[in-house]
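> The sequence and its predicted three-dimensional model are supplied below.
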Amino acid sequence: MADIKYYDVILKPVITEKSMADMADKKYTFLVHTDATKSQIKEAVEKMFAGTKVAKVNTMNRDGKKKRRGMVVGKTAATKKAIVQLTEDSKDIEVFEGL
């Protein structure tokens, strides 16, 4: 496993209708590094966004999709998605404000 720093764990937020609806329950969805563990994701969220406390982290690994270019068959890159549940007394994440 690679030595991943906390600022390399979270790649970008996932903006979909479902993830926006989950924000009412203080659940935020991020695309994360494929080698990141749940404890690393929790640490990264708490360090990057001041005032947040993570209650739990759910992760899912997604395989790459099959793609064809003529006769050549390949795959897109595999990704990992994390849904972070914040505690009731924690601050909201400012990245998602105003969306």
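Perfect, thanks for sending it.

> For the rest of this, base every contact and every neighbour count on C-alpha atoms.
Noted.

> residues contacting the residue nearest the centre of the chain?
Nearest to the geometric centre of the chain sits Phe30, at 2.1 Å (CA atoms, centre = their mean). Contacts of Phe30 were listed using CA atoms under 8 Å, 6 or more residues apart in numbering, and they are Ile10, Leu11, Lys12, Pro13, Val14, Lys81, Ala82, Ile83, Val84.

> ok, second structure coming up, stack it against the first:
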Amino acid sequence: MAKLNYYDVILKPVVTEKSMSSMGEKRYTFLVHPEANKTQIKDAVEKMFDGTKVKSVNTMNVLGKKKRRGMVVGKTAKTKKAVVSLTDDSKDIELFESL
């Protein structure tokens, strides 16, 4: 496994109805690098967003879906998602404020 910098760990936020409803409870969902572990995700969130303190990180591996184009069958890429819970005294993430 190559050494990941904190800006390589978080790829993009996941914007769905379920993830937007959990933002009131200070839970944010991100698409992360497939080889990143929970401590790397925690450090990346605390360094990228000032004033945030991470309480817990839950990760899930999402398998690729089967896709078919004519007779050719293939799969989409597998991904990894992380649900980051912030402490009560932590600041909100400004990235989601405008959504």
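Nice, I can see it. Model, not experiment: these values are computed from the prediction.

> so is the residue nearest to the centre of the first structure in a helix, a strand, or just coil?
Of the three states, Phe30 of the first structure takes strand according to DSSP: H, G, I helix; E, B strand; the rest coil.

> For it, which non-adjacent residue is closest in space?
By the measure of CA to CA, 6 or more residues apart in numbering, the closest residue to Phe30 of the first structure outside its immediate chain neighbours is Pro13, 4.2 Å from it.

> And for Ile93 of the first structure?
Taking CA to CA, 6+ apart, and ignoring the residues beside it in sequence, Ile93 of the first structure has Phe49 as its nearest neighbour in space, at 6.4 Å.

> ok, how many other residues are close to that neighbour?
Each residue near Phe49 of the first structure was counted by other CA atoms under 10 Å, and the total is 14.

> So Lys18 of the first structure versus Lys42 of the first structure, what's the distance?
Spatial separation of Lys18 of the first structure from Lys42 of the first structure under the definition CA to CA, to the nearest Å is 21 Å.

> Actually, Tyr6 of the first structure.
Applying CA to CA, one obtains 9 Å for the distance of Tyr6 of the first structure from Lys42 of the first structure.

> Check what contacts the lengthiest helix in the second structure and list those residues.
When secondary structure is assigned using DSSP state H, the longest helix within the second structure turns out to be helix 38-48. Outside of helix 38-48 of the second structure, the residues within contact range by CA under 8 Å, 6+ apart are 6-7, 9-10, 32, 52-54, 56-59, 82, 84.
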